[in-house]
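Colleague: next come a sequence and a model predicted from it.
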Amino acid sequence: MAMVSSILLFLSAICIFIAQAFAQPNFLYHFCLDNGNYTSKSTYNANLNNALSSLSSNTEIDYGFYNFSYGQNPDKVYSLGLCRGDVQPDICRSCLNNATNLLPLLCPNQKEAIGWYDYCMLRYSFRDIFNIKETGPSFYMWNKKNVSANLDQFNQDLRTLLDSKRVQAAAGGSLRKFAAGNATAPNNQTLYSLVQCTPDLSEQDCSDCLAWAFGNIPQCCGGKQGGRYITPSCYFRFEVYLFYVAKADNASSPSPPLVPSVSPPPLNKTAAAKGKESNKSRTVMIIVVSIISFVVLIIISFYIYLRVRKPREKPQGESTDEIRSVESLQLGFGNIKVATDDFSDANMLGKGGFGVVYKGKLSDGQVIAVKRLSKNSSQGDLEFKNEVLLVAKLQHRNLVRLLGFCLEGIERLLIYEFVPNGSLDNFIFDPIKCVQLDWERRYKIIGGIARGLLYLHEDSRLRIIHRDLKASNILLDSEMNPKISDFGMARLFELDQSEGNTSRIVGTYGYMSPEYVMHGQFSVKSDVFSFGVLLLEIISGRKNSSFRNGENIEDLLSYAWKNWKKSTVSNLVDPTLKAGLTTEIMRCIHIGLLCVQENVVDRPTMASVVLMLNSYSITLPIPSEPAFFMNSGTESNICLQWEHDSRLIESNQSKSSSVQASINDVSITELSPR
């Protein structure tokens, strides 16, 4: 029956998704703020569910502003919902209902989050957010079309219109601070604008918030025919077409029973447009009803099948399921012995703290890499089982693929796909081979590693912290695509878990985050730190270990930070790349420094890193000082921890000192972090 329930829930979710995809307004963007976390069984989660339920189920409020709190400190939840001022109550409540369902799924364990649809905004927090003006986090969107002529006059008309609407909205009461209107623009155009504040703000705070948002127009949408700037407390939008309900020009008027338009209406074809819209609605309803009927039929048929078939004996315990899931991967020791020519030295690919890696060839001709764990390896049965179970379930082009394993007597073998170009450290730290990695290839490697980590952290069916990301654990295939390897130290998190603690510190010196080294605390941000170190190594061709810089001995992070502060980051770049020095390289150094910041909260997630690597329109925040491991003052105390902390387990792995817009076709979105 548990299986039936799961299938019913899954198919129901499909139905809901299909219905919402046809019927609901665009979801714009969201922020999951790293200001605290909760678990699924916590008091905070229960209070959050109650607060959001109260907000979305309230039918008495018809002015589009909802604010509720629930519970007692320190688990009290404050929730706030605001609908666009021209939206009628039933559409408003529908939008907020969608938001209360979606936002906790997008931010599954953050205590503070905010999300925006076209028609509404929802935010919640563990802190009091009522009656407070906040302009961050924010984002903006713009129309792709430029103002064709008379830009100065256009800007002047726009500012005059927006200022008049700002005064009108700020003067609104405690139920609604909203204004919309239009003005004549150059070239016989009509300019439409809409402004709004959360009505719990004072008149002055609303006016100040909108004035601040207007000040971002040159950065946001200067010279564009449309744009919007959105903050938690206020927002504005302007276009050269009508995008709101026209009768909403009067802010005190009740909203008519119409859905706001989100694209320009056809000129001189109003009646035809209405007819087409009506036909479109009927078509959508027919499609939705047909799909739901079909899905219900499948559910009934599947349920009958499960009821009449002979029940299968249920495996006893989770460990049984795990063993069965990997039984098909187990290979015979004799076959591997033959494949590697009895583990001959000629087939040796490399040697590390956990054993030797050999090249082999199976009887079917497939080339493999065999990791033969040493008999006295510090990777015990737990780590061996961990790597088999984890890697066998992972499928991503930037993760090395596990083909099988062998467990016979004292022999423990892991069989991987063969990656012909070996590990990344053999290239970037080699004065001859590094020339093969021009910037285009290095950038491709950086992006691939980032996508692989993002998959581990967020996109796989499991949430996995690698805990030993470094250059020697990045393998390069025949096309120099990176593949993350060696999951012996990885930790599996529950989907609602964000961090963990351990008294057994494992990893490699120079790549581990300070909170992990000093306190045993690890999270996705620990991997982000390691990624930042690796990114700076790829750019500089230097290891993050002590090296002589003139008369000083320092580590890579210290060197990078000093050059960043002096605006001489070109000193950090591998000399083989300087001939092709680009702003792209400078941007990657910037991202690397964001990743290695000492404060965990300040580091971006891998989702943000991937976005920053792929979108040059995003303004990067200024990094704070990274954690140093080789320096003077307080930093030297960290070195003492490395030398004297009895929890640290040394090995010689890899010859290093190791220790165990509206979403449519005319808008582009830009983020502005807090």
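Modeller: Done, it's in. Just so it is clear, the model here is predicted, and its values are computed rather than measured. Numbering: from 1, shown residues only.
Colleague: from here on, just use CA atoms for contacts and neighbour counts.
Modeller: Will do.
Colleague: quick one: the strands in the stretch 101-250 of the chain?
Modeller: Using DSSP state E, counting those that start in this stretch, the strands of the stretch 101-250 of the chain run over residues 110-117, 120-125, 138-143, 177-185, 189-197, 227-230, 234-239.
Colleague: so which of those is nearest Ala560?
Modeller: Across the strands of the stretch 101-250 of the chain, Ala560 has its closest neighbour in strand 138-143 (29.7 Å, Cα to Cα).
Colleague: which residues in the stretch 401-550 of the chain form helices?
Modeller: For the stretch 401-550 of the chain, applying DSSP state H, counting those that start in this stretch gives helices covering 425-428, 439-454, 514-519, 524-540.
Colleague: A further structure is provided below for comparison with the first:
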Amino acid sequence: MCSKMIPMTTIDVNLVMFLLIIPFSVLPVFTVADHLFTFCSNDTGNYTLNSPYERNLKSLLETLPSITSLTGFNYTSVGESPDKVYGQALCRGDVNSNSCQACVEQAGQEIINDCRNYKDAVIWYELCQVHYSFQIMTSMSVYTGKNPEWNSQQKLLSDPQHFSGVLMYLMTSLSSEAAFNPSKLMFATGTIKFRNETVYGHAQCTRDIIPNDCQACLTTALTELKGCCSSREGGIIVSRNCNVRFDLYKYYNGSSYLLTYPSHKGSNWKIGMVALAVCASVVVIVIVIGSCIVCLLKKRGQQRGVERSHQALLKELACPRGVTMTDEGQLVSSEDLPFMDLTTISAATENFSENNMLGEGGCRKSTCTA
């Protein structure tokens, strides 16, 4: 049994090529054309065209790309004072050497055209930034955060209040990671879940500053990020020494760790309310039961008092209180009646004389007149 070979047409070839291209089209595409912002400092003075300062500047911008591509960061200088030029270039931590070099090259060409005659300028791209100045950059601690126009183009969210808390938790964690974890080389990425979405973010500092300065720069940048973009699907803040960004798609290359937003704050409040309600119910029940017990005991006490009164009365009737009698039944003493013996009574009545009988007025019948 043999099979028939079917010739592949031009349409089939194009279809195969299309299917091969699709998987790669969904991967992040790094382009150097994503210009974000250019800052030309007006208060640092100008240099003269074709001056030694300009020649040193051009030489600096020519050497930055190749050196920066090796490690992703470079800080150097060219020339001697007073025409010495300091330069700094930083590529995003996930960018490969080729993309890094291409970005720094284009940034150098752009900045010298946009900021001609300026002795201090910074330019930011999606994948890199370039900064030159007439003064040492490590002594420049002034924050120069910028809010690119790109931010206003991002879509608004339906629930910005809840999203803001989740976003700031992610970005604050990344800021600490970038500043204080030496293995990160001052670049940290991470993700966090928000409902059915995944939020991607990164925080980065230039490597010529200390961790505390990095943290301070990122903290200020996050304040601006929250103000401009916490109600949007994406946002970015750039500065001389740090930058932060987030989006709802994976815009960077490589892996990143997933953070979990601590929802225990809301849970604690709910648990506290439930516990309070339960405790209140228990207290009410205890009060009701206690009141019933008190009433029952009081009622029983009254009944017992009545019973005791009846018993006491019967006992008094059966045996009068304070009466002493002999075995023959003769009264000896009584607490209620005065007791006198027979001799005393006989003497007092003159041996029970009729003249001393009660009701007779103390006189004899023979001598009393009507």
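Modeller: Perfect, I can see it now. Worth saying up front: this structure is predicted, and the values here are computed from it rather than measured.
Colleague: need the TM-score between these chains.
Modeller: Comparison of the two superposed chains (TM-score structural alignment, normalised by the length of the second structure) gives a TM-score of 0.57, and 225 aligned residues with a Cα RMSD of 2.1 Å.
Colleague: relative to Asn250 of the first structure, which of the strands of the stretch 101-250 of the first structure is closest?
Modeller: Of all these, strand 177-185 comes closest under Cα to Cα, at 6.9 Å.
Colleague: give the aligned range of that closest one in the second structure.
Modeller: Using TM-score structural alignment, strand 177-185 of the first structure corresponds to residues 186-194 of the second structure.
Colleague: how about the matching stretch: buried residues?
Modeller: Met186, Phe187, Ala188, Thr189, Gly190, Thr191, Ile192, Lys193 (16 or more other Cα atoms under 10 Å).
Colleague: ok, and the closest non-adjacent residue to the fourth one?
Modeller: Put plainly, it is Thr189 of the second structure. Nearest non-adjacent residue to Thr189 of the second structure, counting by Cα to Cα, 6 or more residues apart in numbering: His202, 4.3 Å away.
Colleague: isn't that neighbour right up against Lys250?
Modeller: No. Counting by Cα atoms under 8 Å, His202 of the second structure sits too far from Lys250 to count as a contact (10.5 Å).
Colleague: quick one on the thing from earlier: how close does the residue nearest to Thr189 of the second structure sit to Gly234 of the second structure?
Modeller: Applying Cα to Cα, to the nearest Å, one obtains 12 Å for the distance of His202 of the second structure from Gly234 of the second structure.
Colleague: before we move on, the earlier item: list the residues that contact the equivalent of the residue nearest to Thr189 of the second structure over in the first structure.
Modeller: Aligned by TM-score structural alignment, His202 of the second structure pairs with Leu194 of the first structure. Counting by Cα atoms under 8 Å, 6 or more residues apart in numbering, Leu194 of the first structure touches Leu162, Lys165, Phe178, Ala179, Ala180, Gly181, Phe236, Arg237, Phe238, Tyr244.
Colleague: how far away is the counterpart of the last one in the second structure from Ser175 of the second structure?
Modeller: Think Tyr244 of the first structure. When the second structure is aligned by TM-score structural alignment, the residue opposite Tyr244 of the first structure is Tyr252. Taking Cα to Cα as the measure, Tyr252 of the second structure falls 17 Å from Ser175 of the second structure.
Colleague: over to Met325 of the second structure?
Modeller: Counting by Cα to Cα - Met325 of the second structure and Ser175 of the second structure are separated by 107 Å.
Colleague: and these two? Which one has more around it.
Modeller: Applying other Cα atoms under 10 Å to Met325 of the second structure and Ser175 shows that Ser175 carries more neighbours, namely 30 against 11.
Colleague: which single one of the contacts of Leu194 of the first structure is nearest to Ala23 of the first structure?
Modeller: Using Cα to Cα, the contacts of Leu194 of the first structure come closest to Ala23 of the first structure at Tyr244, 17.8 Å.
Colleague: burial count for the closest one?
Modeller: Tyr244 of the first structure: 23 neighbours (other Cα under 10 Å).
Colleague: swap in Asn614 of the first structure?
Modeller: Counted with other Cα under 10 Å, Asn614 of the first structure comes out at 11.
Colleague: the biggest helix by length in the second structure maps to which residues in the first structure?
Modeller: When the second structure is parsed with DSSP state H, its longest helix is helix 264-318. The alignment of helix 264-318 of the second structure onto the first structure (TM-score structural alignment) covers no residues at all.
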